[in-house]
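Q: model this:
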Amino acid sequence: MPQHILIVEDEHSLAQVLSEYLSQSGFITHILNDGLSVVSWVKENSVDLIILDLMLPGQNGLDIYRELRTFTDIPVVMATARVDEIDRLVGLELGADDYICKPYSPREVVVRVKNILRRATDDVKTVDKVLSINESTMQVLVKGKEVSLTRAEFRLLSHFHQHKDQVFSREQLMSQIYSDNRIVTDRTIDSHIKNLRRKIQNVDAEVDCIQSIYGVGYKFAL
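A: Predicted coordinates for the structure are as follows:
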C-alpha cells in the first residue's frame, strides 16, 4: 500500500519538485502552502510522514510541530533555509525525526524519507512481536497468548498503542474511554490501569507496557 507524505512548503515550485520526486518513488503526496491549515488537515487525513518547513505564512513550523505532538507521533522532517537554525532546533531537542537545509537535493530527501519510514515500520514490528491488538475483534495477544480485557481496558490499551511516546493525563484518558460524559474520578483510571497491567503480567511478568509519569499521568512504554 502506498505511503502518504504531507509536504508543508510555501515555495510552490520547490514543493512541486519534491512532490514529483516522491511520487516517482511510489509515494502519494499532498501539498499545503501555509501553516494555518496543517493541524486540522492532519487530524482529518491519514499521513505517514510530514515534511515541514520552518518559516510559513500563518503559523511557523515550530509551533505547528509542538501542536502536532500533542496528538500524534507521525514522523516529521523539519526544513529550514539556515544551517545555524538546524543547530538551534537540535539544541532545543524538539524530537523531530530529521532536519534538512535548503537548498536541498530532492533525491537526498527521498532517501531520508525512506529510511525514516523503514525505521518506523521496524519499531512497529518489534512492538507487535510482544503486543498485538485487533481493533475489529477487540482481541489482545501478549507474546501470542490472548488476554481477556474489559471494554474500558481495551480502549485504554488501544489508545496507548496508537499514540506511542505521548503522555496522557487522567482527564484525557477519561474522555477517551467514556464518551457519554459520565462522572468518573481519577481513581477510576488508576484502577483500570492497575487491572490492565495485572492481566498482561499474568501472561508474561516481564511485559509492563504502561509507564506512570509522576504528577502527570501515563504513557505507552514498549
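Q: switch to C-alpha atoms for all contacts and neighbour counts from now on
A: Fine.
Q: tell me how far the one helix or strand Asn115 maps to is from the chain's mean position?
A: Element membership of Asn115 [criterion: DSSP states H and E] is helix 106-130. Distance of helix 106-130 from the chain centroid (Cα atoms, centre = their mean, to the nearest Å) equals 13 Å.
Q: name the residues that touch whatever helix or strand comes next after that helix?
A: Sequence-wise, the next helix or strand downstream of helix 106-130 (DSSP H and E) is strand 131-134. With contact meaning Cα atoms under 8 Å, 6 or more residues apart in numbering, strand 131-134 is reached by Gln139, Val140, Leu141, Val142, Lys143, Gly144, Ser158.
Q: one more, for comparison:
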Amino acid sequence: MPLHILIVEDEPSIADTLIYACQSEQMLATHVTLGQLALDCLKQQPFDTILLDIGLPDMTGFEVCRQLRRFCATPVIFLTARDHEVDRIMGLEIGADDYVPKPFSPREVIARIKAIQRRLHPENTPAVAGLQLDELASRIYYHQHLLQLTRYEYLLLKTLIQQPHRVFSRTALMDTIWQSAEETMERTVDTHIKTLRNKLRELSLKQALHSQEMIVTHRGMGYSLLP
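A: Have a look, this model is predicted:
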C-alpha cells in the first residue's frame, strides 16, 4: 500500500509543493491548514508520517505534537522557518522524529520520510495483521497506533506475533511469559487474552479501523494469533 502523509501547513505554496512531491513518489497526501483539523484527522484514520508546520494559525505545531502523542505514535517531521537550536531540541523532546528548516528541498523531505519508514519497518521486524512489534522499545503498534499494554500483555502479544500461526497451549504460554511470577495459574492466560482482545477491539472502534478477531481460541489446545 502507498504511504499516506498528513501535511499540516497553512501556506498554500508550501503545501502545494509538498503535495506534488508526495504524489510524484506515489504517496497519498492529505492536507489541512489547522492544528485541530490535524488532530481530528488522526483520530479518524491512520497515517504513515505527519509533516507539521510549527507556525499554525490556531495553535503551535509544538502543541499539536504534544496532544497527538497522547493517542498516536505516527512519526512527526517539523517544518519551520525558525532554525534555532532551542526549537529543534524542544521539538524532539516532545515527540518529533525529525526537523526540517525552511526553505527546504522537497526531495530532502521525501528522503527523510523514507528514512523514518525504513527505521520503523526494518525487514526483520515482525508485522502481522496490522500489528507492529518494536522490541527495542518494548512496544506494539496496531495500524501505527500505540497499544497501552501491561508488562504481561506485551509479552503475551509479542509471543503470539513472533509465531502467528502456532497454537500455544496455556502451559507453553505460562512457561514462556510467567516464568518468574509466583502463584500464577493457567486461568491467568485466559484473563490476559480477554484484556488483549478488548484493547484491540476498543482501539479499532476508536480509530475506525478495519479489524478482525486476530487472537483465535483453539478448544482444548490453546491460542494462536491467526487461524
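Q: next, the TM-score between them, please.
A: Overlay of the two chains. TM-score (TM-score structural alignment, normalised by the length of the first structure): 0.61; 160 aligned residues with a Cα RMSD of 3.6 Å.
Q: quick one on the thing from earlier: top of the contacts of strand 131-134 of the first structure by neighbour count?
A: The residue in these with the most neighbours, by other Cα atoms under 10 Å, is Val140 (21 neighbours).
Q: in a strand, that's where that one is, yeah?
A: Yes. According to DSSP: H, G, I helix; E, B strand; the rest coil, Val140 of the first structure belongs to a strand.
Q: and Tyr99 of the second structure, what pairs with it in the first structure?
A: Counting by TM-score structural alignment, Tyr99 of the second structure corresponds to Tyr99 in the first structure.
Q: pretty sure its match contacts Val77?
A: Yes. The criterion here is Cα atoms under 8 Å, and Tyr99 of the first structure meets it with Val77 at 5.5 Å.
Q: host element of Asp190 of the second structure?
A: helix 187-206.
Q: how many residues are close by the closest residue to Ile94 of the second structure other than its chain neighbours?
A: Take Ile94 of the second structure and drop its neighbours on the chain: the residue closest to it by Cα to Cα, 6 or more residues apart in numbering is Arg66, 6.1 Å away. By other Cα under 10 Å, 15 other residues sit near Arg66 of the second structure.
Q: Arg66 of the second structure is in what secondary structure piece?
A: helix 61-68.
Q: starting at the chain centroid, how far to that helix?
A: Worked out by Cα atoms, centre = their mean, helix 61-68 of the second structure lies 16 Å from the chain centre.
Q: how close does that helix sit to the first structure?
A: Superposed on the first structure, helix 61-68 of the second structure shows a mean distance of 0.6 Å to its aligned residues (mean Cα distance after the TM-score superposition for the first structure).
Q: contacts only, for His161 of the first structure.
A: Taking Cα under 8 Å, 6+ apart, one finds Phe220 in contact with His161 of the first structure.
Q: just the element for it, please.
A: For His161 of the first structure, the host element (DSSP H and E) is helix 151-162.
Q: go through that helix and flag the buried ones.
A: For helix 151-162 of the first structure, a neighbour-count test (16 or more other Cα atoms under 10 Å) marks Ala152, Glu153, Phe154, Arg155, Leu156, Leu157, Ser158, His159, Phe160, His161 as buried.
Q: how about the nearest residue to Leu156 of the second structure, chain neighbours excluded?
A: Ile177 is the one closest to Leu156 of the second structure (Cα to Cα, 6+ apart), at 6.6 Å.
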